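In: model this:
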Amino acid sequence: MEDSDRRTWLSELVAWWQLERSGLEHRMPFVHGSRLRRYGGKINQIERIIKLLKEKPSTRALAVLVDPFRDFTENGQNEEFASFCLVEFKRRDVSSSQRFIDALAFYRAQEFARWWPINVAELRLFQQEICAALSFLPGRITTIAGDARTHSRSPTQVAMPIIDRWLDQAPERLYLLGNALAQRSVREGRQREAVRGWFRTLADLEAATREYNADGLPIAIEGLKHLGAYLGVIDEEGKQDLANFVRVLLRLARINEGYEKGDRTRADFGRWGEDALDLVSELRDMTVSRFGPMA
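Out: Predicted structure coming up:
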């Protein structure tokens, strides 16, 4: 991935994790933005922090992301909640004209190769938002992890697939991609960016099939379904090659959904990974036949 693509990917991924509402919450119920800006369905904790630091004599304010009513089960089985548990913002007065906002965040577990950069970028966004409202300066960022993991060879849930995130952030890219696939041509600009995102999606899906992760994997589902539905609608001439593309897309979406809803044991992963890799490879071959290896 080129530097410009990497920066775009990072900024869009961080922005997705901070959405107040997401159409993917049924799969990822602990999107950080919804917990911070719509806690319990109604409390915007970031606005509360701004108000507290502005109007109260206190120099610190807390926000929490774990909701015991929503996240905990009686016996602890099948619990899924955010690793990002709590964040404290603290005002630090250096002088009458220099006031900083420091962030101290606690994580029950943190994977440093992939999660940590996203987490720090999120905290910086919070700092910038709070500081802009209070005319302060962004200060220090400190993270504390109860379970620090230095490296994971498999993708983690931080990287929600691009094609699924598009449903929240840029649904028009699905239609630009669909038109490009149907017409076997790519215009410069936004359509080329959409096709590049599709190649990146295929690479991410392929990576997800190669290494088991007990914490869960980022698997595309909704985006594949929407792209398949759109291609099916615009294929008025009933072209066999496009029909085959739709068939493989929807087959991949089905087995991904089945794996995600299952027990996700290592044995389940082995069966799913073998089938998914074959389908991803087939989609890549069909995509390259339409555009060439580089879009």
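In: C-alpha from now on. contacts and neighbour counts both.
Out: Noted.
In: where along the chain do the strands fall?
Out: 60-64, 84-93, 99-107, 110-111, 137-145, 148-149 (DSSP state E).
In: other SSEs contacting the fifth one?
Out: With contacts defined as 3 or more CA pairs under 8 Å, 6 or more residues apart in numbering; DSSP states H and E, strand 137-145 has these neighbours: strand 99-107, helix 115-134.
In: between it and strand 99-107, how many degrees?
Out: Strand 137-145 runs at 20 degrees relative to strand 99-107, counting by axes from the mean of the first three to the mean of the last three CA atoms, to 10 degrees.
In: list the contacts of strand 137-145.
Out: Strand 137-145 has contacts (CA atoms under 8 Å, 6 or more residues apart in numbering) with 98-110, 120, 123-124, 127-128, 131.
In: of the helices and strands packed on strand 137-145, flag the one that's most buried.
Out: Stretch with highest mean neighbour count among those: strand 99-107 (a mean of 20; mean count of other CA atoms under 10 Å).
In: next up, for comparison:
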Amino acid sequence: MGTDTQLRIPNDVTEINQYAFSGCSGLTSVTIPDGVTSIGDNAFFGCSGLTTITIPDSVTSIGDFAFYGCSGLISVVIPDSVTSIGDHAFYRCSGLTSITIPDSVTSIGDSAFDGCRGLTSITIPDSVTSIGSSTFSFCSGLTSVIIPDSVTSIGSRAFSACSGLTSITIPDSVTSIGDSAFGSCSGLTSITIPDSVTSIGPNAFSGCSGLTSITIPDSVTSIGGSAFYNCSGLTSVIIPDGVTSIGSQTFYNCTGLTSVTIPDSVTSIGGLAFYNCTLTSITFEGTRAQWAAIEKENLWLYNNGTYTVHCTDGDSK
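Out: This next block holds a predicted model:
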């Protein structure tokens, strides 16, 4: 019912099926009646002209790809009845400037808001326990994110290429930061990693060229390869005692890095780990013999300038 551009779904409808309005690019507004309980996968896929939609309190789930590519959509209010937002649900809704995620939501799918570059802030509710892969990647307009204490893991590429983010606080509940979780967040200047985190994934902060300082807590035992790749603003790094290996390209092209502290727990340093850095001082918290025993891959250090390795019993090379 309605015009060619405006749709009012009849009151006796209880479910919007998969692909129901997929590709209806001329559709500008949709009113969904109170009886509808679910919005199916791909239901409004590619409805690029859609600017407004009213989701009633009866809806409990928003399916995968439900509003994929609805680039004209400006704002969405998700009602308290919704418990899950599917994978790619609002993928590339580039015009979306605001969205309210209610406390009822326990699951936000992978890439749910990927490419929503108009979003400036997001509050993740306390009911969510994990942030999935690419959930907010390429949200380049995002400047503020609140992650609740309920979240225990941040998935791969969760906030990758969110170039507008300048700072983020990770709560004490988080134990792992996934691969490329904050990769290419070039505006990020500071980040606090809590003591609860035990692993930092590969490329986790790669391309965070604005990052000037980072504190890695003692709880971290694993730092993935290329974790701080091309973090050109970093000047010094202290690697915590629990870390046993520094992966390949971990600090590759950190051109501002002049000093690093390495614990005596480290037994191997991967290839190109400190490639194209400007290190003048390496502090090793062990003896010269322990330093010599560390397995160092070819070109583990390709440095711009001379450096000294300071060990507990004197300097080494």
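In: any chance you could compute the TM-score here?
Out: In this superposition the chains share a TM-score of 0.23, using TM-score structural alignment, normalised by the length of structure 1; 125 aligned residues with a CA RMSD of 6.7 Å.
In: relative to Trp291 of structure 2, how far out is Val237 of structure 2?
Out: For Val237 of structure 2, the distance to Trp291 of structure 2 equals 18 Å [CA to CA, to the nearest Å].
In: please say which of the two ends up with more neighbours.
Out: Trp291 (23 against 17; other CA atoms under 10 Å).
In: burial check on the nearest residue in space to that one that is not next to it in sequence, number of neighbours?
Out: By the measure of CA to CA, 6 or more residues apart in numbering, the closest residue to Trp291 of structure 2 outside its immediate chain neighbours is Phe284, 7.3 Å from it. A count of nearby residues for Phe284 of structure 2, using other CA under 10 Å, gives 22.
In: cool, and Ser268 of structure 2?
Out: Ser268 of structure 2 sits with 18 neighbouring residues when counted by other CA under 10 Å.
In: I figured it hits Lys296, correct?
Out: Yes: here Ser268 of structure 2 reaches Lys296: they are 5.8 Å apart, a contact under CA atoms under 8 Å.
In: residues contacting Val120 of structure 1?
Out: Val120 of structure 1 is in contact with Ile141, counting by CA under 8 Å, 6+ apart.
In: Leu174 of structure 1 versus that one, what's the distance?
Out: 30 Å.
In: next one: Leu279 of structure 1
Out: To Leu174 of structure 1, Leu279 of structure 1 is 19 Å away according to CA to CA.
In: comparing those two, which shows the higher neighbour count?
Out: Set side by side, Leu279 of structure 1 and Leu174 show more neighbours around Leu174, with 26 against 19, by other CA under 10 Å.
In: ok, the more buried one to Leu10 of structure 1 distance?
Out: To Leu10 of structure 1, Leu174 of structure 1 is 20 Å away according to CA to CA.
In: wait, is Ala292 of structure 2 part of a helix?
Out: Yes: the assignment for Ala292 of structure 2 by DSSP: H, G, I helix; E, B strand; the rest coil puts it in a helix.
In: next, count neighbours for it.
Out: Quick note: Ala292 of structure 2 (other CA under 10 Å) scores 12 neighbours.
In: give the contact list for it.
Out: Contacts of Ala292 of structure 2 (CA under 8 Å, 6+ apart): none.
In: count of neighbours near Gln110 of structure 1?
Out: Neighbours of Gln110 of structure 1 using other CA under 10 Å come to 22.
In: related to what we said a few turns ago, out of the helices and strands packed on strand 137-145 of structure 1, which is closest to Ala207 of structure 1?
Out: helix 115-134 (16.5 Å; CA to CA).
In: any idea of the angle that closest one forms with strand 137-145?
Out: Orientation of helix 115-134 of structure 1 against strand 137-145 (the same axes, to 10 degrees) gives an angle of 150 degrees.
In: coming back round to it: JSON lines please, covering the helices and strands packed on strand 137-145 of structure 1 and showing distance to Asp285 of structure 1.
Out: Formatted as JSON lines, those follow (distance: least, CA to CA, whole Å):
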{"stretch": "strand 99-107", "distance to Asp285 of structure 1": "41"}
{"stretch": "helix 115-134", "distance to Asp285 of structure 1": "31"}
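In: tell me which of the strands of structure 1 sits nearest to Ala253 of structure 1.
Out: When the strands of structure 1 are compared by CA to CA, strand 110-111 sits nearest Ala253 of structure 1, at 27.3 Å.
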